[in-house]
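Trainee: turn this into a model:
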Amino acid sequence: MPLTRSLARCALALLAAALVQPSMAGPVLDRIKSSGTVVIAHRESSVPFSFVDPDGKPVGYAVDLCLKLVDALRRQMAAPDLKPRFVMVTPANRIAMIEEGKADLECGSTTNNAERRQKVAFTVPHYIAGARYLVRADSPVDVIRDFKGRTVVSTKGTTPLKAVTQANNEYQLGIRVVEAPDHARAVDMVAAAEADGFAMDDVLLYGLVAGRPDPGKFKVVGKFLTIEPLAIMFSRSDAEFKKLVDDEMKRLIQTREAHVVYERWFQKPIPPANRSLNLPMNYLLKDFWKYPTDQVPG
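Mentor: Below is the predicted model of the structure:
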């Protein structure tokens, strides 16, 4: 009997420990443990969220937030030597890179929507944007209907591309909608008059223009075509990993550490041109961060 009671006490102690401490098990966490690295997918030109600076280093608002998530993983996993490793992705391949386990966190300007949640998971949004239009400074265009019979470019694999295509069909505007492989190429097309406008999240448009030597050549126009909750993306196959990421994002917001990161990238000079975007936090994000959650409409 004493032995039975002793075994029972041990079993209860083990169960209590399991309930108190995270299991740290799952395909993503197992991969991170075995490799000693967290693979961060970044973008080339999604200023100020995720881009490459003049020295070739991945930088940006979302990248900084992801590095804070890596710090949290070091603490939770008791793995002080855990290192980030960066891999560049595009709008076209970013979801596949997460699905196939080639990246652990996608740190960029990706919209959390229902279609994508069938394949991947998202944490609390770090920005809420709206798609508008980048046009040349002398353009008469102001709203979507002004593009009738003109050419609009958007980036392959993005929600604004789908939205402008849908609006074109709905209003029968006869817009020639073309795809660009990345944001930078789309801006170049507008600059060279190969396209009359570039449909994309407004904050990205401001960032792209601020980094050019000719910012006065452009303007951002139009009402919001879409509302875009942008969030860090990762695998939907590891519930423990998701909980850890969600908890840390909520902590960063509630302690205002995330606000400091926001100010660094939206209200102070940033590369490549060392100019400030001068974009205070919009009311959509302020309201959303009062009660941070990964649950978004749509």
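
Trainee: contacts and neighbour counts: CA atoms only from here.
Mentor: Fine.

Trainee: now do Gln166: how many residues are near it, please.
Mentor: By other CA atoms under 10 Å, 12 other residues sit near Gln166.

Trainee: report the buried residues of the helix or strand encompassing it.
Mentor: If you go by DSSP states H and E, Gln166 is part of helix 159-171. The neighbour-count check on helix 159-171 (16 or more other CA atoms under 10 Å) flags Thr159, Pro160, Leu161, Ala163, Val164, Thr165, Asn168 as buried.

Trainee: name the nearest residue to the third one, ignoring sequence neighbours.
Mentor: The shortest distance from Leu161 to any non-neighbouring residue, by CA to CA, 6 or more residues apart in numbering, is to Ser154 (5.2 Å).

Trainee: could you do the first one as well?
Mentor: For Thr159, ignoring the flanking residues on the chain, the nearest one in space by CA to CA, 6+ apart is Thr111 at 7.4 Å.

Trainee: residues in contact with the one you found?
Mentor: Thr159, Glu228, Pro229, Leu230, Ala231 (CA atoms under 8 Å, 6 or more residues apart in numbering).

Trainee: here is the second sequence; please produce its structure so I can put it next to the first one:
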Amino acid sequence: MFNRQISAIKIVSLLALTASGMLPLVSAKAEDTTLERIERTNTFVIGFRSDKHPFSAITPTGDVEGYSIDLCHGIYESLKKDLDKPDLELKMIEVTADNRFDYIKDGTVDIVCSATSWTLEHQKKVSYSLLTYVTGAEMLVKDDSRIRSLKNLTGKKAGLIYGTLTADIMTKRIKRDNLDIELITYKYPQQGIQALENREIDAYIADRIILIGLLDEANAPNDLKLVNRFYSYDPYALMFARQSLDFKVHVDRYLANLYRSDKSLKLFNKWFSHMGIRSNENILRAMFKLQSIPE
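Mentor: Predicted coordinates for the structure are as follows:
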């Protein structure tokens, strides 16, 4: 219990630093072209990942939906109002782990709305909004498994999701601790869950919230279980061009207003309440509160 309290305190402290502006800011020297491009083209372009339920995913009917998608739809509506463009067009473009930074840099998309990790290394290339979710790496195993820690994976196989912060952190940690674990990387999250169900791997390591989302879609979710142990801290945010300070103000204003209202809890209930205690509701409530930046 004490360790959990310490972890929560660390997360809340980081959120406080974010909300107070004490984390490194992007440079104001480069030209901000995002808002200018949106006005000139009369189009707002959202980049999304198709396999990041419940943040962004394609439904069987071909629609794009998710928690992050709802956030960006809200930003789109606020842009229509603030730019006085009621006919502003909304365009959706699928991005991948490999091309998302290039698409932001060259202006193919204005914003990426998915389960995007905010890291200081990535901040050298792009900028981020206020935090949208807080999670961390966990393990999913078969229900009859006795695996409870990384050490229990010695001589076994573990799956990771390609191009994620969790994959990078866990690969370095396993190498640092000299653990004999065979790591198998999957390009698409669903491939890993299938491999675990088929016992091709012994554990699947990814962000807790992504694993829970995959459980929603698993063939036999009751045959799988989380080990209930975090191995990292992973903050999510919306991503856009590094120099887009004016656009960042617009995005952050929308999020701060949302976090000050009951709409944030309604959005939480829509996408996460069915997860029960696994949803980290208390941490999310703290995140909403700490980032309710006043006008």
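
Trainee: TM-score for the pair, please.
Mentor: Superposed pair, TM-score by TM-score structural alignment, normalised by the length of structure 2: 0.84. Supporting alignment: 262 aligned residues with a CA RMSD of 1.7 Å.

Trainee: quick one on the thing from earlier: corresponding residue for the residue nearest to Thr159 of structure 1 in structure 2?
Mentor: Using TM-score structural alignment, the partner of Thr111 of structure 1 in structure 2 is Ser117.

Trainee: over to Val178 of structure 1?
Mentor: Counting by TM-score structural alignment, Val178 of structure 1 lines up with Ile184 in structure 2.

Trainee: what about the equivalent of Gly197 of structure 1 over in structure 2, neighbour count?
Mentor: Alignment note: Gly197 of structure 1 maps to Ala203 in structure 2; criterion TM-score structural alignment. By other CA under 10 Å, 31 other residues sit near Ala203 of structure 2.

Trainee: my read: Ala203 of structure 2 touches Glu138, true?
Mentor: No - Ala203 of structure 2 is beyond contact range of Glu138, at 9.8 Å (criterion: CA atoms under 8 Å).

Trainee: how far does the helix or strand containing the match of Val178 of structure 1 sit from the chain's center?
Mentor: Assigned by DSSP H and E, Ile184 of structure 2 belongs to strand 181-186. On the basis of CA atoms, centre = their mean, to the nearest Å, strand 181-186 of structure 2 sits 22 Å off its chain's mean C-alpha point.

Trainee: now what about the helix or strand following that strand, what contacts it?
Mentor: Proceeding N to C from strand 181-186 of structure 2, the next assigned helix or strand is helix 189-197, under DSSP H and E. For helix 189-197 of structure 2, contacts defined as CA under 8 Å, 6+ apart pick out 51-52, 141-142, 159-161, 186, 201-204, 214, 218, 220, 224.

Trainee: give me the buried entries from those residues.
Mentor: Using 16+ other CA under 10 Å, the buried members of the contacts of helix 189-197 of structure 2 are 51-52, 141-142, 159-161, 186, 201-204, 214, 218, 224.

Trainee: pull the longest helix from structure 2.
Mentor: Scanning structure 2 for the longest helix, with DSSP state H as the assignment, gives helix 2-19.

Trainee: what's the first helix or strand after that one?
Mentor: helix 34-41.

Trainee: that following helix maps to which residues in structure 1?
Mentor: Residue span in structure 1 matched to helix 34-41 of structure 2, by TM-score structural alignment: 28-35.

Trainee: other residues contacting the matching stretch?
Mentor: The contact list for stretch 28-35 of structure 1 (CA under 8 Å, 6+ apart) reads Met24, Val38, Gly101, Asp104, Ser235, Ser237, Asp238, Phe241.
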